[in-house]
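Trainee: Let's see this in three dimensions:
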Amino acid sequence: MKIELNLPAHPQTLIQLGELLRKPDLNLGDVSQLIEKDLSLAAAVMNTITSPLYGLKGRVQSVQQAVTFLGTREISAIAYETGLRSSFPQVPELHALWERARMRGLLMGRMAQALSMEAWSAHTAGLFEECGKAVLYSNAGEQYLPILRSARTDGALIQIEQDTFGIDHAELGARLCESWGLPDGTVNSVRHHVMVNFTHRLPPVSHRYVCVLSTLADTLMTAPDELEAVVSKVAPQAMMDQTSLLRSLHKVKDKIDDALADA
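Mentor: Next up, the predicted model:
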């Protein structure tokens, strides 16, 4: 049964933030001022950065200080995470989805940064990877929730979604990324992440490194013992050095694990 699915509008503050990020002469003060003008967003950002994942608890008293410590990429990602979550129903059924999104975004963004690759596309891909599930829930919650709970894997889930709604959450997430003006690397990774996670074969798209980081983040979060095997499969397809990739992965994961352990 196909139903009409509505995508949430791109929040105005995030549109302005995206415009700022594209400026070659961007400065930290511009980002701080924009976020501070949106009181609800500023409050959410300040609440988010107290997480041990960011290591800033007790060190920041303002958005400007947070931007100074974290830099524009991570603080902008926090803003996008906040804007994304606020665009959907605030219900317990979606809580685990957003927590996974935060961790996946951090892993992908910091891995890209460690590899001297463009990190914004990677971080936002991690944040938006499962947002299509929130789209389906917000449009057809009573029908979708049992499906979401019963599917054992995302591979099984997208097949049921296609049979039921005529579209799956990966495609919906990619369309939301497109409507919000996110980079091609983000869109491609979100659209193909389920297939890549299950087959470890990269699609013939641009910015394939984002797809690589997506499936490696998924492996770190769900089956870390398989990391080296997955790296050996996907890295050559994107012409990425396996040794450097593994070193960066472990370094980033260890830092995040240490932060959580200290908390």
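
Trainee: only C-alpha atoms for contact and neighbour calcs from this point on.
Mentor: Will do.

Trainee: now stretch 106-114, how far from the centre of its chain.
Mentor: 11 Å (C-alpha atoms, centre = their mean, to the nearest Å).

Trainee: and if you look at stretch 45-55?
Mentor: Distance of stretch 45-55 from its chain centroid, counting by C-alpha atoms, centre = their mean, is 16 Å.

Trainee: How about stretch 143-161?
Mentor: Distance of stretch 143-161 from its chain centroid, counting by C-alpha atoms, centre = their mean, is 20 Å.

Trainee: What of stretch 248-256?
Mentor: In terms of C-alpha atoms, centre = their mean, the centre of stretch 248-256 is set 17 Å apart from its chain centre.

Trainee: neighbouring contacts of it?
Mentor: Residues outside stretch 248-256 that contact it (C-alpha atoms under 8 Å, 6 or more residues apart in numbering): 53, 107, 110, 111, 114, 115.

Trainee: And the strands in this structure?
Mentor: Using DSSP state E, the chain contains no strands.

Trainee: Spatially central residue in it, please.
Mentor: In the chain, the residue lying closest to the centroid (C-alpha atoms, centre = their mean) is residue 127, at 1.7 Å.

Trainee: Can you tell me how far it is from residue 72?
Mentor: Separation of residue 127 from residue 72 (C-alpha to C-alpha, to the nearest Å): 16 Å.

Trainee: just residue 9 next, same as before
Mentor: Going from residue 9 to residue 72 by C-alpha to C-alpha gives 23 Å.

Trainee: I have a second one here; can you model it like the first so I can compare?
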Amino acid sequence: MMPSLNASEKAQERSATDPLLANIPIPPRPQILTAIEQELQRKHPSMRTIADLVAQDLALSAAVLKTVNSPAYGIARPLESIRQAVTLLGVETLVTLVTAIALRNQIPKPMPRFWDNSVRIASLSAAIASHLGCLNPSEAYLFGLFRDCGIALLWQRFPDYPETLHDANREFTRAFTAVEDERHATNHAVVGSLLAAHWHLPKNVVDAIALHHDRNVFQLDHAPEILNRISIAILAERIESLWSGRDEHYEWEKLGQAALDYLLLSDEAFAALSDELQDKWRARDAA
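Mentor: The predicted model follows:
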């Protein structure tokens, strides 16, 4: 049974009427995304033009190449140019990665390790998606990075948000977002979905961001594109916490088993996947 009003529509409706949300700074959509969108809307869009738009930003293009050359994409021979990347991976994958990396560059780092953790979760999400074959790796990467961007925006908006974040991470019974709602009358899932909508991300990405802490998300008839994103990111976050040794929250206890069940993964299969990915990342870091 689907809710009468979906998550992104609720967020949009609320943003139009809630002065509190109106005061949360939503970063503008980067100009490069607008330029790429305009090219894609042409009758005969040029892959070379899109590649050249990305290549003009040296920092952005370097970050894209670093991402596609990571273990998550399993490319045998490292790519050396954006033109190579768009030829091998396609325009859609390139644009998805540019969007994800532009987000990281557009939002200030709210706390130590925030973007480091987010990038690791995004990279692991891409690797899990590639392994399971249920979602394009670049889409999994985008969601892994965008999923918690609302935390950075709430950190900027509320001076006491660090305390809220601390308490929400240690809440064993209620949803993470329930603690935020209680303190600030909004939460990072709502704010993150507003940013995603503002940046013209696909509707299923907006909905997945809005729903990713919902304790009942796997019990409702949501689209596979939404549930695949959410479940893969839950697994990636768990692997990252095991890898880093920082198990600072109870999200796995709340949603982990439901995510495994949805993806038809046994505990043993997940443990083997976790070990394999941690070994790959350790080998990459040692290289």
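
Trainee: Quantify their similarity with the TM-score.
Mentor: After superposition, the two chains reach a TM-score of 0.73 (TM-score structural alignment, normalised by the length of structure 1), with 250 aligned residues with a C-alpha RMSD of 4.1 Å.

Trainee: picking that back up, residue 9 and residue 72 of structure 1: who's more crowded?
Mentor: residue 72 (21 against 11; other C-alpha atoms under 10 Å).

Trainee: Correct me if wrong: the more buried one contacts residue 31.
Mentor: Yes - assessed by C-alpha atoms under 8 Å, residue 72 of structure 1 is found in contact with residue 31 at 7.2 Å.

Trainee: residues in contact with stretch 40-58 of structure 2?
Mentor: 32, 35, 36, 39, 60, 61, 82, 83, 86, 87, 91, 98.

Trainee: Now, of the residues you listed, which are buried?
Mentor: Neighbour counting by 16 or more other C-alpha atoms under 10 Å classes 32, 36, 39, 60, 61, 82, 83, 86, 91, 98 among these as buried.

Trainee: And the fifth one? What does it align with in structure 1?
Mentor: To tie it back to what came earlier, the one meant is residue 61 of structure 2. Using TM-score structural alignment, the equivalent of residue 61 of structure 2 in structure 1 is residue 42.

Trainee: all helices for the stretch 101-250 of structure 1, in order.
Mentor: Here the stretch 101-250 of structure 1 has its helices, by DSSP state H, counting those that start in this stretch, at 119-128, 131-150, 154-165, 169-179, 184-199, 208-222, 227-234, 242-262.

Trainee: Please work out which of these is packed deepest.
Mentor: Stretch with highest mean neighbour count among the helices of the stretch 101-250 of structure 1: helix 119-128 (a mean of 29; mean count of other C-alpha atoms under 10 Å).

Trainee: Any chance you could list what contacts it?
Mentor: With C-alpha under 8 Å, 6+ apart as the test, helix 119-128 of structure 1 has contacts from 73, 77, 80-81, 98, 101-113, 173, 177, 182-187, 189-190, 210, 213-214.

Trainee: again with stretch 181-197 of structure 1
Mentor: By C-alpha under 8 Å, 6+ apart, stretch 181-197 of structure 1 touches 121-122, 124-126, 128-130, 154-155, 170-171, 173-175, 177-178, 201-203, 205-208, 210-211, 214-215, 218.

Trainee: what two of the contacts of stretch 248-256 of structure 1 are the furthest from one another?
Mentor: Pairwise distances across the contacts of stretch 248-256 of structure 1 (C-alpha to C-alpha) peak at 19.8 Å, for the pair 53 and 115.

Trainee: between those two, which one's more packed in?
Mentor: Neighbour count, other C-alpha under 10 Å: between residue 53 of structure 1 and residue 115, residue 53 has more, with 19 against 15.

Trainee: Please say which position in structure 2 the more buried one maps to.
Mentor: Match for residue 53 of structure 1 (TM-score structural alignment): residue 72.

Trainee: which one is that match nearest to, not counting chain neighbours?
Mentor: Leaving out its chain neighbours, the residue that sits closest to residue 72 of structure 2 by C-alpha to C-alpha, 6 or more residues apart in numbering is residue 127, at 4.2 Å.

Trainee: what do you get for residue 94 of structure 2?
Mentor: residue 86 (6.0 Å).

Trainee: and what of residue 193 of structure 2?
Mentor: Closest residue in space to residue 193 of structure 2, ignoring its immediate chain neighbours: residue 206 at 4.9 Å, by C-alpha to C-alpha, 6+ apart.

Trainee: Please report how far that neighbour lies from residue 219 of structure 2.
Mentor: Distance, residue 206 of structure 2 to residue 219 of structure 2, by C-alpha to C-alpha: 19 Å.
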